[in-house]
Structures are given as C-alpha cells and as structure tokens.
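[1] sequence-free structure coming up:
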C-alpha cells in the first residue's frame, strides 16, 4: 500500500528541451560542452557555487559574451508546465503524502517561477509536504544520500513510497533502497497516467 510519492520535476511536470541549452550556447560561440563545464554544472546543482560563479565559468569558454545572454541560453531548456498536470497533482495531494526531489539550480527555479507566475508556482509547491531542490540540500540524485535525506526527514518507508523519475540511473538508485518506482518514458507517458500503472 503506497502512502507517499516522491516526484522528479523536469520532464515529469515541467516539459524540457534538454538539447536547447547547449544549442543556444553554441550560437553564442561555445565550441563544445566539456567535462569541465559538466563539473561546473554539478557544483552549481549541489549549491557549492553561486549563480555568478557558474555564469562566469561558462563565460570563460565563450569570448565576448555577456552574462545575461548566457543566462538566457541556460534557461532555454525550460518549456511549459501544462495546467492539467497541476490539477492532477492537486487531486493526488488529498490522498497521499507528496514530495518533490529535483536536481536543479537557482537560475532554473527563478526562471520557472517567473515564467508560470507566483500564483501557479505557489499552487504547485502547495501540493507537496516538502519540496527538495538539489542546490538547497547539497545532494543530487542518483546519490543515495539524496533519497535518505527525504526518508529520514519524513520517516518514510521505501516499500510504501513510490518514486517517479524520467532518468534510469535515478530509478536504479531508488530501487536499491527499496522504493516502488516508475521510470516515466518522456513523450510516451504522462504523469497523469499514474493510476493506469497499477503501482498504488
């Protein structure tokens, strides 16, 4: 019997274009997305560096490009958040303990909130008992400590907790800890099909 559900954010609720950021950065002059930039992104997602350090780190790889243009390119990944998904979540919130666990950064969350508006964002966050962003908790999936952080803070029982994510590595980490899981296939499945999955 499922008592709690932990959701990922991007491509579960908020649609993403995962190639858009690098595509837009290349238009600004970036030659390639390097392991150094990947590490920089990781540091930003776990809150080890701030936005200015992150943007300046990218700027080193793009000659004569201002930080505002880089931020705009960085946010190109974010698409729309369909209202029907929020409505579905609101229905669920009366039936289960809900949590959000997202690998993300301050820039993306600021942009999301600006894009959908404070009222929509407040309604979304209000569906959850607690919202966890990687940059706030300094932990990132698939690190099992990210999951344990949520488990321990809320006394969750993994075998009575469903974890929904679009990334296989995150699902695998959750499975090892005993969670019930749904590896949502982006473009083929929608979070609103949850009841059809016979997981609850």
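    Perfect, I can see it now. Values in this document were obtained by computation on a predicted structure and should not be read as measured data.

[2] hey, let's count contacts and neighbours off CA atoms from now on
    OK.

[3] and the residue nearest to residue 146 when sequence neighbours are not counted, what does it touch?
    Among residues not flanking residue 146 along the chain, residue 139 sits closest, at 5.2 Å (CA to CA, 6 or more residues apart in numbering). By CA atoms under 8 Å, 6 or more residues apart in numbering, the residues touching residue 139 are 46, 145, 146.

[4] mind listing the helices for the protein?
    For the chain, the helices defined by DSSP state H occupy 20-28, 35-45, 51-59, 67-74, 83-92, 106-116, 118-125, 134-137, 144-154, 168-176.

[5] here comes the other one, which I'd like you to weigh against the first:
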C-alpha cells in the first residue's frame, strides 16, 4: 500500500442538514419529513452532480411554497449544516501527511458549497488532489468518477487505500481494484492504517 484516498463528508467533515433545520423547525417529526420528502437526499444528489443551487431551489420552492423559507435556507444558510471537523480522523490524516503518504480525496459535494469548506478547513490543503463530484458532473458510486481520480492522480488502485463511510461507494472502489475500507470511527481507521503499514502499530486516534 502506498497512497490513501479519503471521502470527506462523514469521514473528515461532520455535515448534517439537521444542524441547520433544528433551528427552523420546532417539530422534529416535521423536520424529518421535510428532509426526506422536500429537501431530500435524492434532491441533494442533484446538487452533488453539479446542478446550480439557484435553479434547484427555485424549482423546489415552486413545488412546495409552504416551505419556501426553509428551502431557501438550504442555500443561504448551508454553512450552518457543517458541524466541524471529525477530530480523530483529521489527526490521522495529519500523521499520514507527516510520514509522507500521498493523500487524495474523492467527494460527492456541490462545487458551489465546497468553496465554503475549502475556506473553513485548512486540512483540505493537505491533499495532493481533491476530485469533487459537482465539478465533474458525476458522483460516487458511478465508476467514471473513480476512473477520473485514477487517471488524474496517476494512481495504482492495487496500492491505494480507499476510505468512505458509504458501503456502496467502497464496493465500487473495490470492484476497480482499490483496497476499500468502510469508515465507522477514527479508532477503527487507526487500527486499519496500522495493520496496512501506513502508521506505527498501536497508534490511537486522539491519543
């Protein structure tokens, strides 16, 4: 194993729309219904695929005028969905960087809002390359975005660890020859990095 590819959201960055919408809804059940049926994961995926926020928000607002304010907040207050860095994971990233391990990232993220994350999190500058779905107009687990990562970064999947919190994304990476790990916790990742020889044995996230 030579290099590591990280997913960002759910692995290094804590992103959850509930951080924002708990401020806008007094009823938790209504909030969950809104996030599953209005500003849904399927709708958010369109943004990850590069659809402009302004267009997506306008169309959704017309379909659900009752929630116009909440829909608009998905764009205007998007930064409030960021809960911060996942400290243990960022610490491991720093240790890998200190050992000279080539680091890359592959993320499903809108190109518009990724600019906010770049400014907020300095550790995003530690990667040699970050492939963003919103810029590529294709997202995980589509094999095409993995192929672009391999070609652009000149990676050998057989010597590359791929870390993601979504099993489907890891399965796609494995099918293309990567060594894939489903992220569950920084502690679990630390053990896997040590087992693969990236870090010294016995290293603990946060320790």
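    Sure, I can see it. Here the structure is a predicted model, which means the values were calculated and not measured.

[6] residue in structure 2 paired with the residue nearest to residue 146 of structure 1?
    With TM-score structural alignment as the criterion, residue 139 of structure 1 lines up with residue 138 in structure 2.

[7] would you mind measuring from that match to residue 122 of structure 2?
    Here the criterion is CA to CA, to the nearest Å. By it, residue 138 of structure 2 lies 26 Å from residue 122 of structure 2.

[8] please apply the same query to residue 189 of structure 2.
    Residue 189 of structure 2 is 21 Å from residue 122 of structure 2, by CA to CA.

[9] those two: which is more packed in?
    residue 189 (21 against 9; other CA atoms under 10 Å).

[10] my read: the more buried one touches residue 196, true?
    No: using CA atoms under 8 Å, residue 189 of structure 2 is not in contact with residue 196; the gap is 10.6 Å.

[11] ok, now which ones touch the most centrally placed residue in structure 1?
    Nearest to the mean C-alpha position of structure 1, counting by CA atoms, centre = their mean, stands residue 102 at 3.4 Å. Residues near residue 102 of structure 1 by CA under 8 Å, 6+ apart: 7, 8, 9, 10, 132, 133, 134, 140, 141.

[12] residue 133 of structure 2 and residue 110 touch, don't they?
    Yes: using CA under 8 Å, residue 133 of structure 2 is in contact with residue 110, at 6.9 Å.

[13] any shared contact partners between those two?
    What both residue 133 of structure 2 and residue 110 touch, as defined by CA under 8 Å, 6+ apart, is the set 48, 49, 50.

[14] for residue 14 of structure 1, give its distance to residue 123 of structure 1.
    In terms of CA to CA, residue 14 of structure 1 sits 14 Å off from residue 123 of structure 1.

[15] er, residue 57 of structure 1 I mean
    On the measure of CA to CA, residue 57 of structure 1 and residue 123 of structure 1 end up 34 Å apart.

[16] on that earlier part again, now the contacts of residue 102 of structure 1: which count as buried?
    7, 8, 9, 10, 132, 133, 134, 140, 141 (16 or more other CA atoms under 10 Å).

[17] quick check: the nearest residue to residue 89 of structure 2 once chain neighbours are set aside vs residue 23 of structure 2, distance?
    Excluding its sequence neighbours, the residue lying closest to residue 89 of structure 2 (CA to CA, 6+ apart) is residue 186, at 5.1 Å. As for residue 186 of structure 2, its distance to residue 23 of structure 2 is 29 Å (criterion: CA to CA).

[18] now residue 52 of structure 2
    25 Å.

[19] do residue 135 of structure 2 as well
    Taking CA to CA, one finds residue 135 of structure 2 at 30 Å from residue 23 of structure 2.

[20] what do you get for residue 106 of structure 2?
    From residue 106 of structure 2 to residue 23 of structure 2 the distance is 31 Å (CA to CA).

[21] so which of these two has more stuff around it?
    More crowded of residue 106 of structure 2 and residue 23, by other CA under 10 Å: residue 106, with 22 against 9.

[22] map the more buried one across to structure 1 for me.
    Per TM-score structural alignment, residue 106 of structure 2 is aligned with residue 101.

[23] its match reaches residue 133, doesn't it?
    Yes: between residue 101 of structure 1 and residue 133 there is a contact at 6.0 Å, judged by CA under 8 Å.

[24] ok, back up a step: roughly how far does the residue nearest to residue 146 of structure 1 sit from residue 148 of structure 1?
    Counting by CA to CA - residue 139 of structure 1 and residue 148 of structure 1 are separated by 10 Å.

[25] residue 4 of structure 1 too?
    Counting by CA to CA - residue 4 of structure 1 and residue 148 of structure 1 are separated by 14 Å.

[26] residue in structure 1 paired with residue 57 of structure 2?
    So, by TM-score structural alignment, residue 57 of structure 2 is matched to residue 55.

[27] count of neighbours near that match?
    21.

[28] which residue sits closest to it, ignoring its sequence neighbours?
    Per CA to CA, 6+ apart, closest to residue 55 of structure 1 is residue 67, 6.2 Å.

[29] who are the neighbours in contact with the one you found?
    55, 56, 59.

[30] that's all I had, so thanks and see you.
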